[in-house]
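K.L.:
sequence and predicted structure, then a few things I'm wondering about:
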Amino acid sequence: MSNADHDATEPVTGEAVSRLQRTEESIKRLGRKLPAPAKQAIRSVIGPCYRLAKRQLRPILGSIKGRRKRPSATLYDQWVHEFDTLTDKDRRLIRAHINRLGYKPLISIVMPAYETPAGLLERSIDSVRAQLYPNWELCVADDASPSPHVSAILARASENDPRIKWTRRATNGHISAASNSALELATGEFVALMDHDDLLPEHALYEVAVSLNDNPSLDMIYSDEDQIDQEGRRMTPYFKTAWNPTLILAHNMVSHLGVYRRTLLQRVGGFREGFEGSQDYDVSLRCADATKPDRIHHIPAVLYHWRRKYGVASFSESNLKQCSEAALQAVSEHLQRNNEVATVAADQKLPQWIRVRRAVPQPAPLVSLSVPTRDQADLLAMCADGSLHRTDYPTFELLIVDHQSVSPDTIRLLAELRRDPRVRILRFEGPFNYSAINNMAVKSARGSIIGLINNDIDVINRDWLSEMVSIAVLPGVGAVGAKLLYPDGRLQHGGVVLGVGGVANHFNVGLGRHDVGYFGRNLLASDVSAVTGACLVVRKSVFDEVGGLNEEDLPVAFNDVDLCLKILAKGYRNVWTPHAELYHYESASRGAEDTPAKAARFRREVDYMQQTWSAALAHDQFYSDNLTIAMVNPFGLAFPPRRRKPWMR
C-alpha cells in the first residue's frame, strides 16, 4: 500500500492547468505588440527552448486535465492517507516484529483463475509477492482459460518465484472445481482465499500471522475489506463485527479476506460444486459449524481490496440469480445442521441478502410482559391495546406494574384492564426504580419468557412478539431487542453500541425506517452487545441466572445495558431484530432528567457503568474501532481509529 495509490485519487483543482494556460496567453499577447525584428530575434533565441518545454509539459498537462475529472477527495481518502498507508518506518517495524514471532505458519493463498485480463492477474500476483510476511505460497488453478496469456503469466510467475504454484485444468469446471484444484496444491497450515483480480495490502498476511501467534488455536480468521477502482482509489470500506452468528445468516460477512485452517477446510470437503458464486459463503458456514466460536477471529483492519467497476465481471456479478439461490441453499443447510426450524428467503427490502424466519416452538411458551406505569392513561391504553388486541402471539400475560397512579382516568383504565384474564395489576410503592419495578414483576411472572415493555410502546406489526420469542428460545441466545421507531417513522432504537457518550447509545438514531444503513445494519438482524429495555425479551432462566436488573446501582439509567453485559459475560448472545417493529414515545411518562437530584443520580449511574464495564465500553465487539463513537455520526469513520496496530504495541 503506497502513498502513490492514495495520491492518484486526490482531487486536483483547475488552478495548475489554468495558470499555465494564462502564462502562455500572456506571452502571445506581449508578442503581438512587439516590432517584427524583435519578434524574429525572440523566436530564434527562445523558440527552440519553448517548443521543447511545451513538448515535455504536454503529457503532464494532459495528466492534470484528466485528474481534474475525478471526484473530490472523500473522508475515506483522507482516512486511508492518515491511518492506513504504510510508511517506511511501518515496514521496518513490521519486519522487526515478524523476526520476533515465535510461530510462522505457512499460509497458502488459493486462487482460481479464468480469462483474467493480463494486467489484473499480474497485479494480483504482484500484491502477493509484495507481502511483508515471507512464509506464504500462492496456489493458482487456471480453469482451462481459452486465452493463452493466463497460463503464460502463471508459468512466468512460477519461474520467477518458487513460492508460486500453478496448474491448468483440462476442462472448465467453474469456480468451485477450480478452487478445489488450487486447494490440492496447498501445503500450508492455513489457507487464504483470493480472487484472481483482487489485491492484498502488503501487511495482510503479517496481520494473519500475528493473530495466530496471539491465539494458535484459531481455525477461521477474517478481516475488513474495501473496494478498489482501476485508478487504485479505495472506496466503500466494510468494517465488520466480531463473529456474528446472526448477521452471517443475512450475508457473507467473512469474505474477504477469509483464512481457514487447511485441515478444517479439507475435513468439511472443500468447495462444493453447485454453490458457484456463493461457494465461499457455503465454506464459511460449514467451517463455522465444524469449529467453535472462540476459534473464529476477526481482524479489524482492511486486508483485502476487492476490484469493482472495471475489468471483466466476476461470476457473482454475472450470475446474480444463481448466486442468490446458492446462498439461500447454503444458509438453509446450515440451519438444518444446527437443528433450527426456519424458512429462508431473499430479504424483501434487500433481495441480494437473506431473511431467516424461525418458527415459535409448539406449544408456544407463555410470555410474561412487564409494563411499568404511572398515570398517563392514554399511553397505557395505547400500549395495552397493542399488546392485547394487535399481537398475534397466542399465550402471554400482561403484568402492569402500577407505580402509585393517582389519575382518575388511570384508575378507571386499570379497572377495565383487570377484567381481561390475561392481565394482572401489580402495585409498586416507593421512589421510582425501574430495576426494582421489573424485578418485582419477574418474580410474579408465570411465563418462561419475560418481556420488558415500556408503557409508551405501540405495536406496528402483529407478529412482533412471535419474531422475538422465536429468537429468544434458541440455545445460546440471551436478550432480544426490537426495532423501535419514533412516531414520525424515524429510527429510535436499532440495538445499542457501547462507548458512545461515555457509556452507550442506540445505533442509527434518526435513520429512516426503510433506510439500508451501514451494510444493511438497519434492515438485517444482528448480534449486538446490548438492546434497550423499552422492548426486551429474554428467557426467565437467563434473567434469573444473571441476577436480574441492578436495583442498587442502576435504578433508572443503563440497567438494561448492564443486564445485557451480564448476559454476555455468562456466554450468551444478544440479538437485535428489525423484523419486530414498534413505535416508542421514549420516556413520555417518566419525563426528562431535568433536576439537580436526577442529574446527580445519572452521574452515579455513569460512574458505575464506567468502573464496572470499562473494558467492554472501550471496545464494542459488534461495532468497530475504525468507526466513530461520536453520537452525531453513527458508522462514520473514526479519526483516529481506536485500534492499536500490532507493530506498534
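P.N.:
Good, I have the coordinates.
K.L.:
C-alpha only now, for contacts and for neighbours.
P.N.:
Fine.
K.L.:
contacts for the helix or strand residue 355 falls within, please.
P.N.:
If you go by DSSP states H and E, residue 355 is part of strand 354-358. Applying CA atoms under 8 Å, 6 or more residues apart in numbering, the contact partners of strand 354-358 are 249-251, 328, 340-348, 467, 470-471, 524.
K.L.:
likewise stretch 422-438?
P.N.:
370-372, 396-404, 414, 417-418, 441, 452, 549-551, 554-556, 559.
K.L.:
same thing with stretch 641-649?
P.N.:
With CA under 8 Å, 6+ apart as the test, stretch 641-649 has contacts from 83, 90, 93-94, 97, 207, 210, 300, 625-628.
K.L.:
at 7 Å what do you get?
P.N.:
The contact list for stretch 641-649 (CA atoms under 7 Å, 6 or more residues apart in numbering) reads 93-94, 97, 625-627.
K.L.:
then stretch 488-500?
P.N.:
Against stretch 488-500 from outside (CA under 7 Å, 6+ apart): 481, 483-486, 504-513, 522, 528-532, 576, 617-618, 620, 623, 629-631.
K.L.:
same deal with stretch 126-139?
P.N.:
When contacts are defined by CA under 7 Å, 6+ apart, stretch 126-139 is touched by residues 95, 98, 104-111, 163-166, 182, 185-186, 199-203, 205-206.
K.L.:
which of the residues you listed count as buried?
P.N.:
95, 98, 104-111, 163-166, 182, 185-186, 199-203, 205-206 (16 or more other CA atoms under 10 Å).
K.L.:
mind checking which of those residues land in strands?
P.N.:
Among the buried ones among the contacts of stretch 126-139, the ones falling in strands (DSSP state E) are 107-111, 164-166.
K.L.:
and those as JSON lines, adding distance to residue 435?
P.N.:
Output for those, formatted as JSON lines (distance: CA to CA, whole Å):
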{"residue": "107", "distance to residue 435": "51"}
{"residue": "108", "distance to residue 435": "53"}
{"residue": "109", "distance to residue 435": "53"}
{"residue": "110", "distance to residue 435": "54"}
{"residue": "111", "distance to residue 435": "55"}
{"residue": "164", "distance to residue 435": "62"}
{"residue": "165", "distance to residue 435": "63"}
{"residue": "166", "distance to residue 435": "64"}
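K.L.:
alright, now check it against this:
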Amino acid sequence: MSDHKPAGAPADQEIRDLRARIQALQDELLLAEHRALHARAQAERYKRVAKEANREKEEAVRKIEGAYRVAREARHAAEAVLNSTLWRTMTPILATAKAVKSMRGRPAAPSASGFASPPGAYSEAAANAANEPLPQDRGPALDPEFFVRWISHSDALTDWDRGAIKEDVSRFSRRPVISVVMPVYNTPEAGLRRAVAAVRAQLYENWELCIADDASTAEHIRPFLEASAAQDSRIRWIARPTNGNICAATNSALSLAGGDYVVFLDHDDILSERALYEIAAAVNDAPDLEILYSDEDRIEENGDRRHTPYFKPGWDPDLLLGQNFVCHLAAYRRTLVEAVGGLRVGFEGSQDHDLILRASRLVEPHQIRHVPGLLYHWRTQSGSFSSEQLDRCIQAARVAVRDHLASRPDADGAQVVPHPNVPEFHRVVWPLPAEAPRVTTIIATRDRAELLRSATAGLLHRTNYANLEVVIVDNGSEQPEALTLLEELRQDPRVRVLQEPGPFNYSKLNNVGAAAASGEVLLLLNNDILVIEPDWLREMVSHAIRPGIGTVGAKLLFPDRTIQHAGVVLGIGDFADGPGVAGHFGLGDEQSDRGYFSHNFLTRTVSANTAACLTVRSEVFRHVGGFNEVDLAISFNDVDFCLRIQDLGLRHIWTPFAQLYHLESASRGRDDMTSESKVRAEREGRYMRERWGAVLDSDPYYNPHFSRWNHWYELEIPDRMPKRWKRDNRAT
C-alpha cells in the first residue's frame, strides 16, 4: 500500500482552508494595528481638545477679570454721583416721578424683538421663563433638565404670540374645518377634562370635537360630556350601546365628523394650543396635502412635566416599515380616511400604524408633510400594558406591515421579520430576482498592499454574492508588494486591473472604473473596508434595485467598533465661519447603541451616503454623469453625487444590515495632514456651499429644531426653528 496521499480535491481543500485561516489572521492583525492607530489618534485629539479648552479657560478668566475691573470703576463712578450735590437735589423729584408712573400702570414689557408690547402681553409663567438666564451649553434633546429649559424659552407662547397667531389666521385664504376625533372609555375625570379643555383652548377656532363614549361604566363620563356639548356647540358626542374597542369607538366618533381634515386624539392626551393652527397653516401653504404629522413628547401620568420628545424626520416610507414614527399628531383629509374604511378592527394597539400604511398608499409623497413642532403631548400610563398586550400590539403592527407590502407591486416577495436588535420593531428583507443582478465593484487604490489584500479577500471569498465583477483602478502603485498583489489578483477571472496614474483624484478614478463596468449595479468600495458578515452585499443590492431608490449606504464601523457612518446628514458643523457641509449620523456611537429613537438600527431614508461603501444602479450613475472630478476631486464628491441623484426624484437608503469595518483614510491620510490638503478641502467645501447651500441648510431627515453644530440630535437655545407667525419680523 502506498504511503502517498491521493492528489485531488481533499488536498486542494486543505490548501484553501489554510489560506483562508492565514488571511483571517492577517485581517485580525491589520484590524489590531488600526485599532491601535485609532486609539492613538483619539488620544491626540483629546490632547488638542484639552489644550483648546485650557486656552478658552484662560481667555474666560481674562474676560471675568476685565468685567470685575469695569464693575469696580462703575461702582466708584456711581458713588461719586450719589455723593454729589446735584444727585441730592434731584432725589425728591425722581421719587415724585416714580410715584406718578406707578399710578399710570405697569410699563410695557419688551418683546423678543426689542419693540414694546401692550401692557400685560406676557403671562406670569412666560415672563419668568423669559427672565431666566439663557444657558450657554447645548444640551441633548433627551436631557430632561435641558428639555424643560428649552420648553420655557422656545416652546411656550406669550400673549403676544397668541395675538400674532390669531392675526395670522385672519389672513388665511382657507380655513379648513378640523374634526378632532376622540374615543372615550372610563377615562379618569381629571384627564378627560384636561384633554377637552386643550381642544377648546385652540388658537385656531374652526374645529369640531367628535367624541364616542364606548359604553363607559364610570359615572362621571356622561354628565361631563353632556355639559361640554351644552357649553360649546362645536362639541358633539355619541354613546355606543355596547363596549367595543378603540378601533370601533374611533370609527363611531368618525361618523360624527364633517370637517375637511380629521385629527386623532386619545382621551387623556393634550394638544398644544397651536396644534390645529399649525395644521391649518400648512394646508394654506399647500392645499393638496392629504396627510400631516407633527413632533410629539410625553407628559407625566399625574402631572404636567413633559419629557421624551420625538423630533421626527420628514416623510420616510422605509422608516415607517420598521417603526410607526408618525403616530401623534396625525391629521388626514377626511375623505381619505373614509376611502380606506377608517380604522380596522383587529389591529387594536397598532391601529395608527395600520392606518398610515393604508392611507399613504393612496397619495403621492408630496401630499404628506411633516409639521415641525411639539404639537401633541402623550400622557404616559404606568403599568398600562402587560407583556402579553405589548406582544399583541407588536404582532398587529407586523401584520399591518405585511399587508401593506402585499398590496405593493414593487414589494413582491418582501418578508417582514422581527428586528434582531430591537424586537419591538420590524425588519423587511427585500427579495432578489432568481438571477441576481451582476455587481461591479470599483476599488481605487495606490500601494498599501495589506489594505487591498484584506479588502479583496473579504469581497471575493467571504461575501455571499456570486454574480460579481471587480474593477481595481490602480493610481500608480510603485511598492513591490502592491505590484505583486495586483498581478495575483489578475489571475482571478472576476478581477480586472486598470492603470490610471497621476495625481490622486477619487472622483476620476471611480468614473474610470464605472466606464469599464459591465454590472447592472455598481458597488463603490474603498480599499480600507473589511468584511464582517457574508450577507452584506445581498442586503445592499436588494435595496439598490428597488424602484425609486438612488444609492444604498452601509453601517460602517471604526476599528474600535464605534460607528463611522450611519448615513449622511447635511449642513452639519461649520465651514469658513459659516454653516457646514455634511457629517455622519451615528458618528462615535457604540456599535450596540440604538441611537435616537433606535435610528442606528432601522433602515431609513437619508439625504446622502458615503461612497466608502455605496451601491447604485449603473443607469443612475451614468444618468447624472458620475462624480464631479473637476470641482470635487477628493472631498464631498459623494454628497454632491447623491444630491444630483435626489434631484431625479430618487431616495437614498441607509441599512444597518450591511455592516463592515472602515479603516477611514488609512490609504492616503486625512485632509488636515498638509497645508495643500487644507487649501484643496476649503476650495471643495466652498464649491459645495455655493452649489448646494439652500439644500445643505434644510436636510429633511434631520429635524429643523436640532442644532446644526453637530450630529447629536441636540436642541439649542434660542431655537433655530423660525416661527411662522413671526415671519413679518415684528418679533424674532
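P.N.:
All right, it came through fine. Owing to the predicted nature of the structure, the values given are computational and were not obtained by experimental measurement.
K.L.:
hmm, back to that, what span of the second structure lines up against the strand holding residue 355 of the first structure?
P.N.:
Mapping strand 354-358 of the first structure onto the second structure (TM-score structural alignment) gives residues 426-430.
K.L.:
next one: the matching stretch to chain centre, how far?
P.N.:
Relative to its chain's centre, stretch 426-430 of the second structure lies at 20 Å (CA atoms, centre = their mean, to the nearest Å).
K.L.:
and for stretch 441-460 of the second structure?
P.N.:
The answer for stretch 441-460 of the second structure is 33 Å, by CA atoms, centre = their mean.
K.L.:
what sits up against that stretch?
P.N.:
Contacts for stretch 441-460 of the second structure (CA under 7 Å, 6+ apart): 27, 469-479, 481-482, 485, 509-510, 513, 522-531, 667.
K.L.:
neighbours of the counterpart of residue 484 of the first structure in the second structure, just the number please.
P.N.:
The alignment partner of residue 484 of the first structure in the second structure, by TM-score structural alignment, is residue 556. Other residues near residue 556 of the second structure come to 29 when the count uses other CA atoms under 10 Å.
K.L.:
output the contacting helices and strands for the strand or helix carrying residue 556 of the second structure.
P.N.:
Secondary structure assignment for residue 556 of the second structure, by DSSP H and E: strand 549-557. Here strand 549-557 of the second structure touches helix 536-544, strand 563-565, strand 613-617, strand 651-662, going by 3 or more CA pairs under 7 Å, 6 or more residues apart in numbering; DSSP states H and E.
K.L.:
change it to 8 Å
P.N.:
Strand 549-557 of the second structure sits against helix 536-544, strand 563-565, strand 613-617, helix 637-646, strand 651-662, with contacts defined as 3 or more CA pairs under 8 Å, 6 or more residues apart in numbering; DSSP states H and E.
K.L.:
give me the range in the first structure that the first one lines up against.
P.N.:
Using TM-score structural alignment, helix 536-544 of the second structure corresponds to residues 464-472 of the first structure.
K.L.:
other residues contacting the matching stretch?
P.N.:
Applying CA under 8 Å, 6+ apart, the set of residues contacting stretch 464-472 of the first structure is 357-361, 391-393, 449, 477-482, 537-539, 575, 577, 579-582.
K.L.:
apply 6 Å and report the result again.
P.N.:
358-360, 393, 538, 580 (CA atoms under 6 Å, 6 or more residues apart in numbering).
K.L.:
which one (most neighbours) among the residues you listed?
P.N.:
Most surrounded of these: other CA under 10 Å gives residue 538, at 26 neighbours.
K.L.:
is that residue in contact with residue 450, as I believe?
P.N.:
Yes - with contact defined as CA atoms under 6 Å, residue 538 of the first structure and residue 450 form a contacting pair (5.4 Å).
K.L.:
any idea what residue 714 of the second structure aligns with in the first structure?
P.N.:
Using TM-score structural alignment, residue 714 of the second structure pairs with residue 636 in the first structure.
K.L.:
show me what contacts its match?
P.N.:
627-628.
K.L.:
how close does it get to residue 430 of the first structure?
P.N.:
Using CA to CA, to the nearest Å, we find residue 636 of the first structure at a distance of 43 Å from residue 430 of the first structure.
K.L.:
list of residues touching stretch 153-171 of the first structure?
P.N.:
Contacts for stretch 153-171 of the first structure (CA under 6 Å, 6+ apart): 137-144.
K.L.:
quick one: it aligns where in the second structure?
P.N.:
Using TM-score structural alignment, stretch 153-171 of the first structure pairs with 224-242 in the second structure.
K.L.:
just the buried residues of that stretch, please?
P.N.:
225, 228, 234-240.
K.L.:
what does residue 610 of the first structure align to in the second structure?
P.N.:
In the second structure, residue 610 of the first structure lands on residue 689 (TM-score structural alignment).
K.L.:
many thanks, have a good one.
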